[in-house]
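In: need a 3D model of the following:
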Amino acid sequence: MSIEQTIAELSPFLGDRLAQSKSELEHHGQSESYFPATLPDAVAYPESAAEVSRILQTCNRLGCPVTGWGAGTSLEGHALAVRGGIVVDFSRMNRLLAVNAEDMDCVVQPGMTREALNTELRATGLFFPVDPGANATLGGMAATRASGTTTVRYGSMRDNVTGLEVVLADGRIVRTGSRARKSASGYDLTRLFVGSEGTLGLITELTLRLHGQPEATRAAVCAFDSMAGAVETVIETVQTGIPVARIEFVDQTVAQIFNARSNAGFPEKPHLLVEFRGTDASVAEDTARFAEIAASHGAEGFRWAERTEERTALWEMRHNFAYTLKAHYPGRRFVFTDVCVPISRLAETVEETRADIEASGIPGPIVGHVGDGNFHSSLAVDETNPDDMRVAKELAHRMAERALRYGGTVTGEHGIGLGKLAYMEEEHGAAWAVMGDIKRTFDPKNILNPGKLVPPTD
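Out: Purely as a prediction, here's the structure:
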């Protein structure tokens, strides 16, 4: 690889949109994960699929690594340029290209954020539902198969991306899927690229499914004496078929942090945060049924939020938890990890994880999109204690092994990146090697986000 030659060939047409300043490289060389900073050699800011194609043609010919970049949170190190090369930042490709209100879909560029999209959609009566918490870019959300608080009702990115424009490693621009609601035509390449973490191609356009704004919305928070009571409420709610829009779990440690940082006034117990959407009548019926189920499992202190500002405050507190956590444990570094298990195994998985964390001596609050069996732990590491990082990684390892033992997956949301490569063979068996075969077909020179997701090739 000749990075100097690559930069020399890209500079004439990108100009000042090929950055090499120290500040640019440092910004694109770190993430919110525990991995050390890894600086790229240059950062490209394309403005069209044609420019992305030209970048990839050049990099492929010269064997230069290429890593896509969206919001850059990258909790498992997905967007770190571990072998240097070019980072392609999509922040200048951030437009809403089309809204097809009658068909309830839209076309966007990858650098548009989910919040910006929903702001643009307000006048249409439609919205895009996938909500991972952070104001992520839509291309990155597709690349990591993002989900979040509303997945229990609306599905993940897998369910809400109907078509893509993707630039392959050799510069070919391909389109996958269509705007039709279903198709029996050929391989489902859309779903192949959704979740591929930038290892098969760079997404330059997305067609997204939209949903109608509900007539009524009601949210609530309630406390439980035990973690088991909260989780059993989730399980029964899901199994009963109540169409809950969000159902989030926070443990007693999180309740304490919310009180300390946001004056939440929560009892220091496990809590559920829930939301229902629909007509006035359906929301009233669903909330009543949920309240009965929750009460049967020991719920207390229901606080209902019907006004928009009350609901917004509730969900902002949940969405901002990672930043609240950093303020609550100043100077600490975090190992953020998540797993997902079948709903029937959720209670024991959460309880075993909580007991394991408490025995370790490391703070590790648990939150979860538990309506689909997914929960997270944020392990707060004191870097002045040389044992803390080791203990945190061991906790995360046991959490992953526990999920696999119960028929789940090592990540329901964060993805694989660098952090969870070690579990891929155990989870997927021979299918992991097949993923490597697919990678070599699409990217025989291994320039796209090398070192991530698939078996190592060199």
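In: hey, let's count contacts and neighbours off CA atoms from now on
Out: Noted.
In: residue 106: what's it in contact with?
Out: If you count contacts by Cα atoms under 8 Å, 6 or more residues apart in numbering, residue 106 has them with 96, 97, 98, 99, 100, 207, 208, 209, 210.
In: this one as well, want them side by side:
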Amino acid sequence: MTSVFDGTPFDIDTRPSVLDQFTADETGRLGRRPRGIAYAAGLDDVLAVVGWARDTRTPLITRGAGTSLEGHLLARGDELILDLSQANSILDLAPADFTATVQPGVTRTRLNAAAAEFGLQFTVDPGADASLGGMAATNASGTTGVRYGGMRANVPALQAVFADGRVARLGRAVRKSSSGYDLKDLVIGSAGTLAVITELTVRLHPIPEWLRSLRISFPTVREAVAAAVELLGLAVPVSRLEFVDAASMAAVNAFRGSGYAETPALFIDLEAASSAAADADEREIQRVCRAYHADGIEVARTHTERHTLWEDRHQLFLALKARSPRHRFLVTDTAVPYSRIADAVGTATRLGAELGLDISVAGHIGDGNVHVVVPYTDTTLPTALRFSDEVVRHALAVGGTASGEHGIGLTKKKYLRAEHGPAVDIMTTIKQALDPHGLLNPGKILDA
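Out: Prediction:
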């Protein structure tokens, strides 16, 4: 590694070939070359980098696995990247407390491999093998959110370094607390704009004894969504409830070599305490879905069958990218009340057709989370942005949110005031109080 900075107590990589790897995110959105890359393996390294950045007024972007989709990690000027991927130790695994304490660079699959030895799992599953620090920074959710919630529900405590160098432990590793302001949840979802997360205590949950997975096809989007909403109102222990449209299923077939019906579908997981209970719940799910004209039901009972079924869902974004080579991708992730899900999906589908865009709609429908993937080129970018504006404005108009799980980053901050009103001024006050020089991930969430 080479450094062009004098007096730094740490190495900074400034090789152009390395910096170029940090100029785009997963969607292909482009930024500038950062000033350099500093790697941290623990708290002392983070303190050194944050202290130097404060003394030299150098803006800082904290990065983990780099799977963010809203431009959180892109340099806009002369930022230094603080890479925490090497801070990847599992510090403590406490089965009796159903918790694990980890450094921020630990990925969810690595934690799950360790927890599985005790019959436990970390349940937040955004699809990508993201780092837990990054997942906390964006308040990630995912396929299991319908039962287990997102990161705020699954991180009872964390340690963070603030811009002035203070180190604070926020929250406690207990089931609940009513002690003081909830600063922990303020940092979660702040995308590195308020502090650098250096340690997390996360909740673990028992791996269910009996699991069933189902892929169910429907003639129309509206029937698939209606079936999903009815399932949410029943006592069936559904832990995953995902929607994909016909275009998404066609992309999966092309990418995975499968031969599924290219119609709207639900992907469902149910958890049960016994084989008999699993059988009964499966019958109830099938009954509801057939009432909405389900025309294809596949049930996966073994681990191998379930893994294959969910890989189709998890690799959807890769399938969509393969279907549209030489494109970049705009990904919306609005969330709306359950009663408005069908309208949100229908609005996106109609707008895509009107604007001539090759969109695909999917989402964590159990959370009301509607994702639309829009391939675009330089020529079609203005149309894609117009589409995104219309989709977000519809979500806000019906009481939803501009971002259900990806966060605000660069691309969604223009909607903040429409969603939150004067509360944006309070957010700005908090940012200025904790980071008066605007050094932590500047220009993300709020304007610099």
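In: work out the TM-score between the chains.
Out: For these two chains in superposition, a TM-score of 0.97 is obtained (TM-score structural alignment, normalised by the length of structure 2); 445 aligned residues with a Cα RMSD of 1.3 Å.
In: circling back to that earlier point, reformat the contacts of residue 106 of structure 1 as a markdown table; add distance to residue 28 of structure 1.
Out: Conversion of those to a markdown table gives the following (distance: Cα to Cα, whole Å):
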| residue | distance to residue 28 of structure 1 |
| --- | --- |
| 96 | 25 |
| 97 | 27 |
| 98 | 30 |
| 99 | 32 |
| 100 | 35 |
| 207 | 27 |
| 208 | 27 |
| 209 | 30 |
| 210 | 31 |
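In: and those residues, which of them are buried?
Out: With burial judged by 16 or more other Cα atoms under 10 Å, the buried subset of the contacts of residue 106 of structure 1 is 96, 99, 207, 208, 209, 210.
In: show me where the stretch 201-350 of structure 2 has its helices.
Out: Here the stretch 201-350 of structure 2 has its helices, by DSSP state H, counting those that start in this stretch, at 221-232, 246-256, 275-291, 303-314, 316-323, 341-355.
In: which one, of the ones you listed, ends up nearest to residue 125 of structure 2?
Out: Of all the helices of the stretch 201-350 of structure 2, the one in closest proximity to residue 125 of structure 2, counting by Cα to Cα, is helix 303-314 (9.7 Å).
In: which residues in structure 1 does the closest one align to?
Out: Here helix 303-314 of structure 2 aligns to structure 1 at residues 308-319, judged by TM-score structural alignment.
In: now do stretch 402-409 of structure 2
Out: Following TM-score structural alignment, the aligned partner range for stretch 402-409 of structure 2 in structure 1 is 410-417.
In: contacts for that stretch?
Out: Among residues not part of stretch 410-417 of structure 1, those counted as contacts by Cα under 8 Å, 6+ apart are 74-79, 144-148, 195, 197, 337-340, 374, 400-401, 403-404, 420, 423, 427, 452-453.
In: just the terminal-to-terminal distance for that stretch.
Out: Across its full length, stretch 410-417 of structure 1 reaches 12 Å between end residues, using Cα to Cα, to the nearest Å.
In: again with stretch 220-240 of structure 2
Out: End-to-end span of stretch 220-240 of structure 2 (Cα to Cα): 20 Å.
In: now do the same for residue 37 of structure 2: its match in structure 1.
Out: Under the alignment (TM-score structural alignment), residue 37 of structure 2 pairs with residue 43 in structure 1.
In: give the burial count for that match, as a bare number.
Out: A total of 26 residues lie near residue 43 of structure 1 under the criterion other Cα atoms under 10 Å.
In: the one helix or strand it maps to vs structure 2, average distance?
Out: When elements are defined using DSSP states H and E, residue 43 of structure 1 is found to belong to strand 42-44. Comparison of strand 42-44 of structure 1 with structure 2 after fitting gives an average deviation of 0.7 Å (mean Cα distance after the TM-score superposition for structure 1).
In: what's in contact with that strand?
Out: Residues from elsewhere that reach strand 42-44 of structure 1 (Cα under 8 Å, 6+ apart): 7, 14, 17-20, 24-25, 28, 85-89.
In: for stretch 45-55 of structure 1, same thing?
Out: Residues from elsewhere that reach stretch 45-55 of structure 1 (Cα under 8 Å, 6+ apart): 10, 14, 17-18, 88-93, 167-168, 170-173, 204.
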